[in-house]
Structures are given as structure tokens and as C-alpha cells.
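Trainee: from the sequence below, what's the structure:
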Amino acid sequence: MTSLSLTRLLHEEAAARGLRDPAAPLPDPPEVFALVRDMPYARASTHDPAGIVREWRGTCSTKHELLAALLAERGVSSTLIACTQEITPPPGAPPELLALTGGQPVVDIHNYLTVHAPEGDMVVDATWPLAAAQAGLPVNPEWRWGEDQRLACMPLETWPVPAGESVADFKARLLRERYMPEELERRDAFINAVGRLFLAGR
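Mentor: Sure, this is the predicted structure:
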């Protein structure tokens, strides 16, 4: 895509969904962050940034791949980070999610960004939409240049995604290396269930 064309696509899709004025200027990085953050948390069928925008959904990996590409159009570089985590649904979580955990944490590899802003490096996490705060999930309500945001998890081990390696391949390799097949089955079932709830507006 040419300069700012992905940002333009984001604007057009947001306008079509009633989230922006079609005549408004293209969104700046703080609004770009908010638009990506508030996409429903659900798996997209692609890791292509334009495809993620058109489907208007994403998980931690695809949302941050998209956000990194959008920031790059504005000349803001970033590093995509991967970390292991264990997910325990908060009190009050939907019963279907609690049932899937079986009383045990759900393992996962989380992704977020280190944004190399003029004001200094900042941690950025666009995983959970604002609406997820009602379920007790950690949401970042705003972007402040140079200030770290709250991570969606407590990282156990952390790595930068190597340059030139796809996020999906790096994540898949880490998952295979660190977790048993039955743990990964529970992980997939849990993520899919969360996505269904968000797409249903719950």
C-alpha cells in the first residue's frame, strides 16, 4: 500500500460502521490506537493488515500487527513483543469461559508493542476493547505519548519477535516448544469462546 493508504482504509471502514465522520481528517496515532483497540476481540482469518481492517476483528497478535503497520505509515516505528502468560478468568466471567478453564489457568503467548516514540519507548497494548472493562479485563482508555500502557497479562518470559519472521510462525513455535497438546487444545477452545462472546456483544 502507498503512504497512509492503510490509515485511509481504516478511516473508511470505521466511517462505514458509524464510528467516524466520513468527512473527518485521517485519524492520528492516538485515534488509530483507539479504533484498533475497540475492534472486537476475535480471531481474524488473516494476518494481512488490510484484511484485518476489513474483517474488523483481531486478537492480540493481529491487532498489534495492524497497529504496527498503521503507526509505520506515520513514521512511528515499533517492535512487536511476545510473552508467555497464564490466563485466569476474573470473577464474574461468563460461565462458559469458567467451564473451559477446568479450574486451571489457560496458557498462551501474548503480543503487544514497544513503540519507539519521539518522547521515548512506550509499551502499548490494544488487546481489549473498552467494553471489556465491564468484565474486569485490563483496558487502556487512552494513548499518552511516551507513557507505558497497562499490559493485558502478567508476562512470564518475553522476547521481541525476530525481524523477518512472521508473528504467527514465531508464536506457533513458542507454543509448541513450551506447552503440551492438551494445554494448546484448551487454549484454542478458550480463545474461540472469548471471540464468540465479543462478536455477540456480550
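Trainee: CA only for contacts and neighbour counts going forward, please
Mentor: OK.
Trainee: against residue 202, how distant is residue 22?
Mentor: Distance, residue 22 to residue 202, using CA to CA, to the nearest Å: 28 Å.
Trainee: same question for residue 43.
Mentor: Between residue 43 and residue 202 the distance, using CA to CA, works out to 16 Å.
Trainee: out of those two, which sits in the more crowded spot?
Mentor: More crowded of residue 43 and residue 202, by other CA atoms under 10 Å: residue 43, with 22 against 13.
Trainee: could you also give me the structure for this second sequence? I'd like to compare it with the first:
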Amino acid sequence: MTPDLPLTRLLHEEAAARGLRDPGAPLPEIPEVFALVRDLPYARADTHDPAGIVRGWRGTCSTKHELLAALLAERGMESTVVACTQEITPPPAAPPELVALSGGRPVVDVHNYLIVHAPQGDMVVDATWPLEAARASLPVNPEWVWGEDQTIACTPLESWPVPAGESVADFKDRLLRERYAPEELERRDAFIRTVGSLFLRERA
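Mentor: Down below sits the predicted model:
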């Protein structure tokens, strides 16, 4: 009997509406589910609800990995969301708006990715950057290979698993407030807004 996969079905329907899948195709398997989540435009979602993230068709590292964790759970696969501090230095190929915002200093942030507890063993999964972001020299993971770690989209400084049952957003916000000054957080917010506007502008 085919399991009921309402979130995966919604992902398929939204992808088909955007011309990314054949409407009559079978529901995507996990490697394609990963690719669809990865390729959501990088921009802040309006919600942390998985179905709402799919309908809004956008996400950052936190919401993309919350969504991916929910899609995996629908297939009976457990995963752990990890939070890590990082410092972002835009690569030379980055848009000039981002280079200007950095002001020659790293932008601080807390990044999220997944540890997927797959049958082949635990594997690092990072769906942060869409495939198109490779043009800006951002670290994109081009495919899901069972049992193989993916590249984390940053160099983690300190890392913590998000406790089971705790909101990823609340855990991340607490880390940000504990570790960084308000002016650093303002630069971070401006940087993320600008990255999001660039990706959405390219999709328009």
C-alpha cells in the first residue's frame, strides 16, 4: 500500500505548477525531494510551517532544513537539525551589493543543516544554496548520494544539535542574541535580506 505523503504531494503539486515537474509524474523520491528543497529561492519564508514554506516557495537555511526534515519524517526517516556559528565573507564573484554590505568584515550568523540518520549511516545534508548559486561561487550540493556527507554551506565555528521538540527558530535566535552584539545582528539581517532580494529578482 502506498503511504500517505501529504507534504511530498504538496511539494510535487507546487513544483508542477511552476513547470519543474510533470503533473502526472509519480511523487518524487528522496534524492529529488532534496533537490527541490535545495532549489527553492534563497529568501526568508513567511512561516516555519512546512506546508507554508512549500506554498511560499522560498526559504533560508533554517526553513529549508525544517522542511526537509519534515519531508524525510514523512518517509519514516529521522534527522537532527544542527545549528552552528559562522562568519560570512562574500566570495570575489559575489554581487557587488553583498561585498559592499560586508564592508570588508565578516558577517556573523548561525547556520542550520541536517544530520540525516539514513540506513547507510548518518550523513551531513545541506540544502541551503540553490544550484544556480554556484555561479556566485557559493557551495552548492549538486546531488544526494546515500551514505555520503554533503558540503556544509559554511565553516562551522561552534555546533549544537537543536534539542528535540524545540523550535529551530527560537534556538537560533537565542544563540544569535547570546553571542553577537546588536549592530552585528543588524548587518546580518541586512545581508540576508539583500541575498534574498537578489535571488527573487533573478526568478522574476
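Trainee: TM-score of the superposition?
Mentor: Here the superposed chains carry a TM-score of 0.98, computed using TM-score structural alignment, normalised by the length of the first structure; 201 aligned residues with a CA RMSD of 1.0 Å.
Trainee: can you give me the helices for the first structure?
Mentor: Listed in chain order, the helices of the first structure (DSSP state H) span 5-16, 29-37, 49-55, 60-73, 95-101, 167-178, 181-199.
Trainee: comparing the ones you listed, which comes out most buried?
Mentor: Per-stretch averages of neighbours, counted by mean count of other CA atoms under 10 Å, single out helix 60-73 among the helices of the first structure, with a mean of 23.
Trainee: angle of that helix against helix 29-37?
Mentor: For helix 60-73 of the first structure and helix 29-37, the angle between their directions (axes from the mean of the first three to the mean of the last three CA atoms, to 10 degrees) works out to 160 degrees.
Trainee: elements contacting helix 60-73 of the first structure?
Mentor: helix 5-16, helix 29-37, helix 49-55, strand 77-87, strand 106-117, helix 167-178 (3 or more CA pairs under 8 Å, 6 or more residues apart in numbering; DSSP states H and E).
Trainee: quick one, which of the ones you listed is nearest to residue 139 of the first structure?
Mentor: helix 29-37 (8.8 Å; CA to CA).
Trainee: which residues touch the alignment partner in the first structure of residue 73 of the second structure?
Mentor: Per TM-score structural alignment, the equivalent position to residue 73 of the second structure in the first structure is residue 72. With contacts defined as CA atoms under 8 Å, 6 or more residues apart in numbering, the neighbours of residue 72 of the first structure are residue 78.
Trainee: for residue 72 of the first structure, give its distance to residue 55 of the first structure.
Mentor: In this view, residue 72 of the first structure and residue 55 of the first structure are 21 Å apart by CA to CA.
Trainee: now do residue 139 of the first structure
Mentor: According to CA to CA, residue 139 of the first structure stands 22 Å off from residue 55 of the first structure.
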